[in-house]
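K.L.:
here is a sequence together with a model predicted from it:
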Amino acid sequence: MQQLTLFRLTLPIFLDAFFHIVLGNVDTLMLSHYSEQAVAAVGISSQVFAMFIFILEFMAMGSGILIAQMLGAGHRDRASHIANSSVYLNSLIGSVLIFVLFSRRLSCSSCSIFRQRRTSSAFITHKL
């Protein structure tokens, strides 16, 4: 069995976090030439989606830890049960989050930053 260093084990996690940050920055940079409202809208929606992704990722990480513990203890049946439960629970939580997102129809027009006059760009620039 090959011994893996801590760096090789954590590299995918760091790359995932890095690319999430880069994606948000690229979206902001591309829309900065269009309008300040578009930048604000993308920023708000990116935060909402990042929150949903982090919720599901934390569930998956916790399940992975439990599965590894059960496999290490030699309980393959318990590990299989935890894996199946994790998939069902993540699917249920994901479905609830999608339902909440679409039922609330989160739009940037309902955010408090856009309740101000759209012509007051100084407000948007200094509040962000």
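P.N.:
That came in fine, so what should we check first?

K.L.:
going by C-alpha atoms from here, please, whenever you check contacts or count neighbours.
P.N.:
OK.

K.L.:
for the one helix or strand residue 58 maps to, name the packing helices and strands.
P.N.:
If you go by DSSP states H and E, residue 58 is part of helix 36-72. In terms of contacts (3 or more C-alpha pairs under 8 Å, 6 or more residues apart in numbering; DSSP states H and E), helix 36-72 is packed against helix 6-31, helix 76-104, helix 121-127.

K.L.:
what's next to stretch 107-114, contact-wise?
P.N.:
Residues outside stretch 107-114 that contact it (C-alpha atoms under 8 Å, 6 or more residues apart in numbering): 37, 41, 44, 45, 115, 124.

K.L.:
please compare the first structure with the one that follows:
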Amino acid sequence: MIVQKKTVAGAGLFALSWPIFIENALQMSMSFIDTLMLSYVSDDAVSAVGVASQAIMLAILLISSVTMGSNVVITNYLGAKQKIHASKASANSLSISLIIGIVLGLLFFLFTDEYLDFFSLTNQTQLHAENYLMIVGGLILFYALNVSAGAILRSHGYTKASMYCTLGISILNIVGNYLFIFGAFGFPKWDVEGVAIATAGSRFIGFLVMFVIILKTAIAPRKLKEYIHLKALYIRKMLYIGIPSTAEQLFFHLSQIVIMGMV
């Protein structure tokens, strides 16, 4: 009996976890795919995206502190059979992610030059990196909303739905990269700028699909006031759990940026 129960529990855990593993791998591979496809353009383009991606990854870690905390908070409410609190916490998670995404986007717009000056890049590389950061970094709110919606779906057990949406985002990104890098089917050849547009655009489309699923399954409120009315209780819990869980990765990544700047 005990062995059978452990087997069933293990099977259930695997069924929930393997889509999350694939989704995380797809999310992390987007910058790699951008760099790989840009290698057909020039070394300057590859260098530019490599440097810009360091700042993007730093922003992603900051956003992850909220999404990770919201995942735990929502799951706890669901486990306590408090579905109303879970629904309102889901709405607050999207709202706070939107606010953080807007703030980070403004920082990218205002301080892109200061960040890139730290790396002493050549003129052409700096121009490519600046354009990439202005587009992908400036529209980082699409990523913030995307991962927040994914966290809501996963916390409610819709791990496969979140995985399939992320898979669709990756496919859209690859197709967009191909169209804009090589000018296929009459599309303009925008190189780095085109890759940035494809990345930001695919994330926005992915969020729209996830949000529709969230509303269809009624795991988050449909009333706009629930998204506008932020409750300190939910946000405090999310940040209390999320910030310590990502602080180690954040400091490690900062050290890598400093090392890259020195090199």
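P.N.:
Yes, it's here. Just so we're clear, the structure is a prediction, and the values are computed from it rather than from any experiment.

K.L.:
ok, the contacts of stretch 107-114 of structure 1 vs residue 91 of structure 1, which is closest?
P.N.:
Each of these was scored against residue 91 of structure 1 by C-alpha to C-alpha, and residue 45 proved nearest at 21.5 Å.

K.L.:
to which residue of structure 1 is residue 47 of structure 2 aligned?
P.N.:
Applying TM-score structural alignment, one finds that residue 47 of structure 2 aligns to residue 40 in structure 1.

K.L.:
again but with residue 38 of structure 2, I slipped
P.N.:
Under the alignment (TM-score structural alignment), residue 38 of structure 2 maps onto residue 31.

K.L.:
just give the nearest non-adjacent residue to its match, would you?
P.N.:
Distance criterion C-alpha to C-alpha, 6 or more residues apart in numbering; nearest residue to residue 31 of structure 1, sequence neighbours excluded, is residue 39 at 5.6 Å.

K.L.:
wait, what's in contact with the one you found?
P.N.:
Residue 39 of structure 1 neighbours (C-alpha under 8 Å, 6+ apart): 27, 28, 31, 32.

K.L.:
state the distance from residue 151 of structure 2 to residue 242 of structure 2.
P.N.:
Residue 151 of structure 2 sits 13 Å away from residue 242 of structure 2, taking C-alpha to C-alpha, to the nearest Å as the criterion.

K.L.:
let me fix that, I meant to ask about residue 70 of structure 2.
P.N.:
Residue 70 of structure 2 is 8 Å from residue 242 of structure 2, by C-alpha to C-alpha.

K.L.:
ok, back up a step: residue 151 and residue 242 of structure 2: which is more packed in?
P.N.:
Neighbour count, other C-alpha atoms under 10 Å: between residue 151 of structure 2 and residue 242, residue 151 has more, with 28 against 23.

K.L.:
which bit of structure 1 covers the helix or strand where the more buried one lies?
P.N.:
Following DSSP H and E, one finds residue 151 of structure 2 within helix 140-155. With TM-score structural alignment applied, helix 140-155 of structure 2 matches no range in structure 1.

K.L.:
what are the contacting residues of that helix?
P.N.:
20, 59-60, 63-64, 67-68, 70-72, 74-75, 90, 93-94, 97-102, 104-105, 159, 161-162, 200, 203-204, 206-207, 210-211, 214.

K.L.:
rerun at 7 Å
P.N.:
63, 67, 71, 74-75, 90, 93-94, 97-98, 101-102, 105, 159, 162, 200, 203-204, 206-207, 210-211 (C-alpha atoms under 7 Å, 6 or more residues apart in numbering).
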